[in-house]
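[1] after the sequence you'll find the predicted model.
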Amino acid sequence: MLTNSRGIALILAIAIAALTTAFLSLMGESTITYMLVAGALIFSIAYLLINITLEFLIFREIGNIYTLLEKIQKKDLSDIQDKSFRSSLSPLRKINSVINSYAIARQKEIETLTKNAEFRREFIADISHELKTPIFATQGYIHTLLDGAIEDKHVRMKFLKRAAKSLDSLDVLVQDLLTLNQMESGVIKFSFSDFDLRELIDEVIEELEHKASKREVKIKWEYDPERKYITHADRPKIYRVCQNLIFNAIKYNHHGGEVQIGLKPGKNTLQVEIKDDGQGIPPEDLKRIFERFYRVEKSRNKKEGGTGLGLAIVKHILEGHKSKISVSSTVGKGSIFSFSLPMVKLAEQEDLTKSATSKQ
């Protein structure tokens, strides 16, 4: 009976009514009817007030706290909602709010740890797969030579060159991993300077022309030759961004395709756009192409080469420049990658713009 609010309220109400009736009986003018009515009224009021107070301010909140603690003990935090109480008459409700906030924080922590654990599993699987290929290939060539093929000069040179190529691929992978890790941890510092972005892209195109010609891919380079495209950024890192994006546009284009590179000035920025007419990227893969080792078509990408870290590095470089990489793609029609950098305005460019405006 004493385990719920009604039982406690009944006992306390009877006690209050009895004390009140006894006090009234001491007064000579009080009649029995008056004392009974007063006692019944006091009992009813006391019972209602005590029951409501115990039920809503104590027992219900204790029940909520117990349920919440039971969920925390069972680690079942999926349906816990964020409930904040600005003010309340019950201190237990405030305690409930604090415990609820703690439970939500624990839930977020568990979700983060789960995602990190999943990421670590995927990363270990990916890095094991990436390392396995060049290591096994090099082992195969060297063991073949040790088994007697080293006596044949032609076979020896061919296998040594293949082993060296596999080790070069392994070195590129390790260097990309180190670079990405240093960027994420903030070890690599950016060195900003003013330079002409058009000249940088010219250098990248000149470097990749041979690869484009092997696939008979035409590079279309669009810009205004009358103006300068001065930006303030880390030149070697932006070179790597352009190199990676243009190289991908060539590598994943179809044979005899076209890569369009555009450089356009905005109000305060320079916009770089790289478009190809290759196979395109499915919508479900667009959000993940900047993850480590993620490949849209794993078999095809493996055949084409690469570490699977290029776009992840591009993303981190541009984030270090307070910019971001944007991508849009249509399957069967190609992809467009774009990013922007701050534009450094020159006096001669402003005069050129004013002159063009007056002619219009």
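    Structure's in. What do you need?
[2] only C-alpha atoms for contact and neighbour calcs from this point on.
    Will do.
[3] check contacts around residue 340.
    269-272, 323-324 (CA atoms under 8 Å, 6 or more residues apart in numbering).
[4] show the buried residues in those.
    269-272, 324 (16 or more other CA atoms under 10 Å).
[5] quick one on the thing from earlier: nearest to residue 167 among the contacts of residue 340?
    residue 324 (32.9 Å; CA to CA).
[6] the closest one looks like it's in a helix, true?
    No - going by DSSP: H, G, I helix; E, B strand; the rest coil, the assignment for residue 324 is coil, not a helix.
[7] residues contacting it?
    Residue 324 touches 315, 318, 339-340, counting by CA under 8 Å, 6+ apart.
[8] got it, and residue 250?
    211-212, 215, 217, 259, 276.
[9] and the buried ones among the contacts of residue 340 as CSV, adding secondary structure?
    Shown next, in CSV, are the buried ones among the contacts of residue 340 (three-state DSSP):
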residue, secondary structure
269, strand
270, strand
271, strand
272, strand
324, coil
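[10] okay, helices next: where are they in the chain?
    Here the chain has its helices, by DSSP state H, at 5-25, 32-52, 60-74, 91-146, 153-185, 197-214, 235-251, 283-286, 298-304, 310-320, 347-359.
[11] ok, now how distant is the most centrally placed residue in the chain from residue 316?
    In the chain, the C-alpha nearest the mean C-alpha coordinate belongs to residue 291, at 9.5 Å (CA atoms, centre = their mean). To residue 316, residue 291 is 11 Å away according to CA to CA, to the nearest Å.
[12] ok, now residue 20?
    Counting by CA to CA - residue 20 and residue 316 are separated by 79 Å.
[13] look at these two and report which has more neighbours.
    Taking neighbours as other CA atoms under 10 Å, residue 20 and residue 316 compare with residue 316 leading, 19 against 16.
[14] okay, pairing it with this:
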Amino acid sequence: MRRQTSVIFYALTAYVLLQFGWWGFHLIDLTQELNNDPEHLSKRALMILGEGTVFFIIVFFGLWKIQSSIKKELELSAKQQNFVLSITHELKTPIAAVKLYLQTLGKRSLQEEKRDEILRKALLENNRLEHMIENVLTVARIENQAFRFHPEPVTISETIEEVISSVCAFDTCKVSIDCPKDLVYKTDKFALHTILSNLTENALKYAGKDCEITIHCNRSEGRLHLNFSDNGPGVPEEKLKSIFQRFLRLENEETRNSKGAGLGLYIVNQFVLGQGGTISVKNKKTSGLLFSISL
């Protein structure tokens, strides 16, 4: 479909330009036949060329805008198709896993240690499914402009610890938190919780078993500053500016190794900007990403 659209567009562009040249040639030729005065012919040719140049610029600009719009639509279509593939995979995998665990518990008599391990894995898959559905619903609310922020006094260190204990409950990840215990800031607690959850999920996804997360926060000039870093592989420099885009995943859905639906960092960006904040990301000198957030 993408190739067919491009072929049609460039064929029409070539046709318009050829017709323009053919029209200009005949107009000049007709003027020469009607009037053999060289001075008049010269003025007439200049007028035709001038008007033709303006016409060409307008046509060229219009074609460029059309081509740009087609490109954006095709990119969005590809992202949406990628999203459908990823969300299908993300739904089927935990559901199938939980079903298998429940069937195992129902059909076999297991030792208490083994039963606890299966229950732990089932709960992990359920949490993963719940987090993914929550992200999809949150994106829908953002897109429909239905989400409203409700600022309230929040103890930042407590919120960070809640997120870490919840998201990293079944993962071995070294987490270092540098945040004053008495730091209270007025912000939307759900939004802050979601920002930290998605950044943590992102770190766990790419850093793997040897995951290391460092969170630093402080208050300065009436703003809350959060620095969140991990030790993952990082992101190619040319793709850093686009990682907050909706549906974006750096891997192909048919060959990917990591989990996710390409919504987490989009939500993070929207929740930061929605509260009048700023967010930036860069690759660390060693390895991993550093997210700098100011609310």
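    Received it, and whenever you're ready, just let me know what you need. Worth saying up front: this structure is predicted, and the values here are computed from it rather than measured.
[15] just to revisit the earlier point, now the buried members of the contacts of residue 250 of structure 1.
    Using 16+ other CA under 10 Å, the buried ones in these are 212, 217, 259, 276.
[16] map the third one onto structure 2.
    Alignment of residue 259 of structure 1 against structure 2 is given by TM-score structural alignment, with residue 213 as its counterpart.
[17] mind listing what that match touches?
    Residue 213 of structure 2 touches 173-176, 200, 203, 228-231, counting by CA under 8 Å, 6+ apart.
[18] what about the residues you listed, which are in strands?
    Within the contacts of residue 213 of structure 2, residues falling in strands by DSSP state E are 174-176, 228-230.
[19] and the two most separated of those?
    Farthest pair in those, by CA to CA: 174 and 228, 13.3 Å.
[20] look up how far residue 51 of structure 1 lies from residue 5 of structure 1.
    6 Å.
[21] swap that for residue 246 of structure 1, sorry
    76 Å.
[22] repeat for residue 349 of structure 1
    From residue 349 of structure 1 to residue 51 of structure 1 the distance is 82 Å (CA to CA).
[23] of these two, which one has the most company?
    residue 51 (22 against 15).
[24] counterpart of that one over in structure 2?
    Checking TM-score structural alignment: residue 51 of structure 1 goes with residue 41.
[25] and for the nearest residue to that match once chain neighbours are set aside, the neighbour number?
    For residue 41 of structure 2, ignoring the flanking residues on the chain, the nearest one in space by CA to CA, 6 or more residues apart in numbering is residue 32 at 6.3 Å. Counted with other CA under 10 Å, the neighbours of residue 32 of structure 2 add up to 17.
[26] equivalent analysis for the one 4 residues further on, please.
    The local packing of residue 36 of structure 2 (other CA under 10 Å) involves 10 other residues.
[27] and for residue 203 of structure 2?
    Residues near residue 203 of structure 2, counting by other CA under 10 Å: 24.
[28] just flag the most distant two among the contacts of residue 324 of structure 1.
    Distances among the contacts of residue 324 of structure 1 were taken as CA to CA; the most separated pair is 315 and 340, at 12.4 Å.
[29] give the buried residues for stretch 294-308 of structure 1.
    294-296, 301, 307-308.
[30] can you list contacts of that stretch?
    130, 172-173, 176, 251, 281, 285, 288-289, 292-293, 309.
[31] with stretch 275-282 of structure 1 instead?
    Contacts for stretch 275-282 of structure 1 (CA under 8 Å, 6+ apart): 249-250, 252-254, 257-261, 296, 329-337.
[32] OK, contacts around the counterpart of residue 242 of structure 1 in structure 2?
    Applying TM-score structural alignment, one finds that residue 242 of structure 1 aligns to residue 196 in structure 2. By CA under 8 Å, 6+ apart, the contact set of residue 196 of structure 2 is 160, 163.
[33] what of residue 282 of structure 2?
    Neighbours of residue 282 of structure 2 in contact, by CA under 8 Å, 6+ apart: 240, 289-291.
[34] what does it align to in structure 1?
    So residue 282 of structure 2 corresponds to residue 328, using TM-score structural alignment.
[35] distance of its match relative to residue 95 of structure 1?
    In terms of CA to CA, residue 328 of structure 1 sits 50 Å off from residue 95 of structure 1.
[36] can you check residue 339 of structure 1 too?
    Taken as CA to CA, the span from residue 339 of structure 1 to residue 95 of structure 1 is 50 Å.
[37] looking at the two, which is more packed in?
    residue 339 (19 against 14).
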